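In: following is a predicted model, sequence given first.
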Amino acid sequence: MSQQSRQILEPTDVQFTSGGLSCSAWLYRPLGDGPFPVIVMGHGLGGTKRMRLPAFAEQFAAAGYACLVFDYRHFGDSEGEPRQLLDIGRELEDWKAAVAYARSLDDVDPAKIILWGSSFGGGHVLSTAADDPRLAAVICQCPFTDGVASSLAMNPVTLLKLTVLALRDRIGSWLCARPVMVATAGRPGTTALMNAPDAYDGYLGIMPPDGGVPNHVAARFALDIIRYFPGRRTPQIRSPILFCVCDTDSVAPAKTTLRHASRAPRHEIKRYVDGHFDIYVGKAFERVVRDQLDFLRRTVPTN
């Protein structure tokens, strides 16, 4: 890699406030004079900014886009107790706080704010974009769109076990007990939020080389996911939006995603034969990044 490329891709540690707590983020700035378009990037269920998001941000920054890659409260380097508390309402607040922070940055064009979300974060960007017509564009990668569809994709026995753990955790939270944790990803037949055949290896495959990201979240989340339907908000999104859909997605069923995607007024859809975790790495990653850069250059040019 050239010295210029290293300078383009070197992130800066920054923080912004959400709900009175500090969210940790990396800011990637291209070389040259701004103002730059900026892509606000967040991960999926239980994920942190260290889980392959830098690979995407580096590609975008090299193409002239600033990137703000953040951790939700209670996860990664951000503040929040208890740790590993996955709360949909709080994560949506974090997205709005990240967008507000991005708009305040020097050398950034506040009229060129782009959202990029993957998996559960892909659902969050739908909700966030529906509330913010000023966004320049949205990229929605293998998105969670429908709580019922994702829940029905699970084995009924696993779903029952998750519900029992979730109830224990929710009741315990009322009594100030320690959270009851459940695995984020597990082998088929184990009790985990994701236990499809490709989930465990796929999830571990996007971990940072040094590990360090817990593979568990507070179980109470399982009571909330079935009532979350960000896909229903696509008709309200006025920004151009790219849906990157995996046809063999075992976590966010493609059929439901495509139905919701088609209802966005300014949608584009790219389909891939790959699975939910495949597009983060290897040739599948190269394909999806190429399509996303093409979308960005057409909808939010850097000059």
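Out: Right, received. Where do you want to start?

In: going forward, measure contacts and count neighbours with C-alpha atoms only.
Out: Noted.

In: tell me if I'm right that Arg271 and Asp249 touch.
Out: No: applying Cα atoms under 8 Å, one finds Arg271 not in contact with Asp249, separated by 10.8 Å.

In: more neighbours, those two?
Out: Taking other Cα atoms under 10 Å, Arg271 and Asp249 do not tie; Asp249 has more neighbours (21 against 15).

In: for the chain, which segments count as helices?
Out: Per DSSP state H, the chain carries helices over the ranges 3-9, 53-62, 88-104, 120-131, 147-152, 156-174, 199-205, 222-225, 254-261, 282-299.

In: run through who's touching the fourth one.
Out: It refers to helix 120-131. 42-45, 91-92, 95-96, 115-117, 135, 138-145, 230-231, 233-234, 236-239 (Cα atoms under 8 Å, 6 or more residues apart in numbering).

In: next up, a second structure to put side by side with the first:
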Amino acid sequence: MAHCARLFRFSGNRIWLALLAGLWAGHSNADEVVHLDSAAVKPTPFQVRVAQQSGQKLKSVPGTLLNGYLTRPLGEGPFPAIVLLHGCAGVLHNDRDVWPERLSSWGYVVLVVDSFSTRGVHDTCNGLLADRVYDAYGALDFLSKSSFVDSSCIALMGFSAGGITTLEAEQLGGAERLMDRKFKAAIAYYPICSTANGDMAVPTLILVGELDDWSLAKKCRDMMAKRSGKGSPVSLEVYQGARHAFDAPEFKAPVEAYGHRVEYDAAAAEKSFSDVRAFLKQAFGG
């Protein structure tokens, strides 16, 4: 496995959502606000064949302009990088500040993708935004063209709904097969695993809490048991006693959201950070 350049060089539902979003909207450690396009939606080979048979020509649907938050380690690079996808409540403190600071201290460039603001979306906690898969690949393209990024070493990382998108983006034979650029690895924090079959195109780490009543650990264990074995290795870590968003310090005071308990767990959080760092090091050949 090729090594990445300069790896680790440096060490009421709507009410609470609105309060959290407003609390952190102007409080960021991100180095730079950037603008990027989501990837164009390409027709599948099957759709192309059907269209050709009827004398039609299908075109890709242009991407959507998005906002992003870019954080870089000190130095010129090129550095390995992480595309980070937020949860159903939008970009919160854990996404915008905490994880970018942590990952950049490990030597990674971090691009947090805001899938909501330019679309006028407030939250998707009662559903999913399918286009977020193309947001992830648009961010990959953006980073791959940056001189300070090692384009061969970019991972995708998502939380909750962003974790679901991460699994969807890297599911073997899915959207990833239509994309010119590929991620190197994927990390999904507390996704709903019943939406995926578990066969992944890249090495994947899934992290869930044993007591999570929103993203059930059982569903992830079931998914792992039903995997065909095709594709890349997939690892599942289940943290005892932990609930949804166990890594997010803004939930030190537990919150009830959409009928589910959201709560920070320091022990599970610290263990997951160690697991993520080790996984990235292995995936990037460090």
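Out: Good, I have the coordinates. In this text the structure is predicted, and so the values were computed from the model without any measurement.

In: let me see the TM-score of these two.
Out: The pair, once superposed, lands on a TM-score of 0.65 when counted by TM-score structural alignment, normalised by the length of structure 2; 207 aligned residues with a Cα RMSD of 2.4 Å.

In: ok, back up a step: just say which of the helices of structure 1 is most tucked in.
Out: helix 120-131 (a mean of 25; mean count of other Cα atoms under 10 Å).

In: what angle do that helix and helix 88-104 make?
Out: In terms of direction (axes from the mean of the first three to the mean of the last three Cα atoms, to 10 degrees), helix 120-131 of structure 1 departs from helix 88-104 by 70 degrees.

In: identify the residues contacting stretch 245-253 of structure 1?
Out: Here stretch 245-253 of structure 1 makes contact (Cα under 8 Å, 6+ apart) with 119, 141-146, 149-150, 153, 194, 196, 198-199, 254, 257-258, 269-276.

In: let's go with 6 Å and repeat that
Out: Outside of stretch 245-253 of structure 1, the residues within contact range by Cα atoms under 6 Å, 6 or more residues apart in numbering are 142, 144, 150, 254, 271-276.

In: list buried residues within those.
Out: Applying 16 or more other Cα atoms under 10 Å to the contacts of stretch 245-253 of structure 1, the neighbour count classes 142, 144, 150, 254, 272, 275-276 as buried.

In: show me the strands in the stretch 1-150 of structure 2, by range?
Out: 32-37, 65-71, 79-85, 109-114, 149-159 (DSSP state E, counting those that start in this stretch).

In: redo those as JSON lines? Include distance to Trp16 of structure 2 and mean neighbour count.
Out: Formatted as JSON lines, the strands of the stretch 1-150 of structure 2 follow (distance: least, Cα to Cα, whole Å; neighbours: other Cα atoms under 10 Å):
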{"stretch": "strand 32-37", "distance to Trp16 of structure 2": "25", "mean neighbour count": "16"}
{"stretch": "strand 65-71", "distance to Trp16 of structure 2": "23", "mean neighbour count": "21"}
{"stretch": "strand 79-85", "distance to Trp16 of structure 2": "20", "mean neighbour count": "29"}
{"stretch": "strand 109-114", "distance to Trp16 of structure 2": "19", "mean neighbour count": "28"}
{"stretch": "strand 149-159", "distance to Trp16 of structure 2": "18", "mean neighbour count": "25"}
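
In: redo those strands as JSON lines? Include distance to Asp97 of structure 2.
Out: Shown next, in JSON lines, are the strands of the stretch 1-150 of structure 2 (distance: least, Cα to Cα, whole Å):
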{"stretch": "strand 32-37", "distance to Asp97 of structure 2": "12"}
{"stretch": "strand 65-71", "distance to Asp97 of structure 2": "9"}
{"stretch": "strand 79-85", "distance to Asp97 of structure 2": "12"}
{"stretch": "strand 109-114", "distance to Asp97 of structure 2": "10"}
{"stretch": "strand 149-159", "distance to Asp97 of structure 2": "14"}
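
In: trace Val14 of structure 1 over to structure 2, please.
Out: Matched by TM-score structural alignment, Val14 of structure 1 corresponds to Val34 in structure 2.

In: contacting residues for that match?
Out: 67-68.

In: still on that earlier bit, which one of the helices of structure 1 lies closest to Val38 of structure 1?
Out: Nearest to Val38 of structure 1, of all those, is helix 88-104, at 7.1 Å by Cα to Cα.

In: the closest one maps to which residues in structure 2?
Out: Under TM-score structural alignment, the match for helix 88-104 of structure 1 is residues 129-145.

In: circling back to that earlier point, now the helices of structure 1 as JSON lines including distance to Cys23 of structure 1?
Out: Shown next, in JSON lines, are the helices of structure 1 (distance: least, Cα to Cα, whole Å):
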{"stretch": "helix 3-9", "distance to Cys23 of structure 1": "21"}
{"stretch": "helix 53-62", "distance to Cys23 of structure 1": "16"}
{"stretch": "helix 88-104", "distance to Cys23 of structure 1": "8"}
{"stretch": "helix 120-131", "distance to Cys23 of structure 1": "16"}
{"stretch": "helix 147-152", "distance to Cys23 of structure 1": "26"}
{"stretch": "helix 156-174", "distance to Cys23 of structure 1": "23"}
{"stretch": "helix 199-205", "distance to Cys23 of structure 1": "23"}
{"stretch": "helix 222-225", "distance to Cys23 of structure 1": "23"}
{"stretch": "helix 254-261", "distance to Cys23 of structure 1": "29"}
{"stretch": "helix 282-299", "distance to Cys23 of structure 1": "26"}
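
In: nearest to Pro82 of structure 1, of these?
Out: Closest among the helices of structure 1, using Cα to Cα: helix 156-174, at 10.2 Å.

In: list the residues that contact the aligned partner of Tyr190 of structure 2 in structure 1.
Out: In structure 1, Tyr190 of structure 2 lines up with Cys142, judged by TM-score structural alignment. Cys142 of structure 1 makes contact with 119, 244-245, according to Cα under 6 Å, 6+ apart.

In: how do these look in structure 2, which are kept?
Out: Contacts conserved in structure 2 for those, using both residues aligned by TM-score structural alignment, their matches' Cα atoms under 6 Å: 119, 244-245.

In: out of those residues, which comes closest to Val164 of structure 1?
Out: Nearest member of the kept ones among the contacts of Cys142 of structure 1 to Val164 of structure 1, counting by Cα to Cα, is Ser119, at 24.7 Å.

In: which residue packs closest to that closest one, ignoring adjacent ones?
Out: Nearest residue to Ser119 of structure 1, sequence neighbours excluded (Cα to Cα, 6 or more residues apart in numbering): Pro143, at 4.3 Å.

In: wouldn't that neighbour be in contact with Ser150 here?
Out: No: using Cα atoms under 6 Å, Pro143 of structure 1 is not in contact with Ser150, being 10.8 Å away.

In: distance to Ala166 of structure 1 and neighbour count added to the kept ones among the contacts of Cys142 of structure 1, as JSON lines?
Out: Shown next, in JSON lines, are these (distance: Cα to Cα, whole Å; neighbours: other Cα atoms under 10 Å):
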{"residue": "Ser119", "distance to Ala166 of structure 1": "21", "neighbour count": "22"}
{"residue": "Cys244", "distance to Ala166 of structure 1": "31", "neighbour count": "27"}
{"residue": "Val245", "distance to Ala166 of structure 1": "29", "neighbour count": "28"}
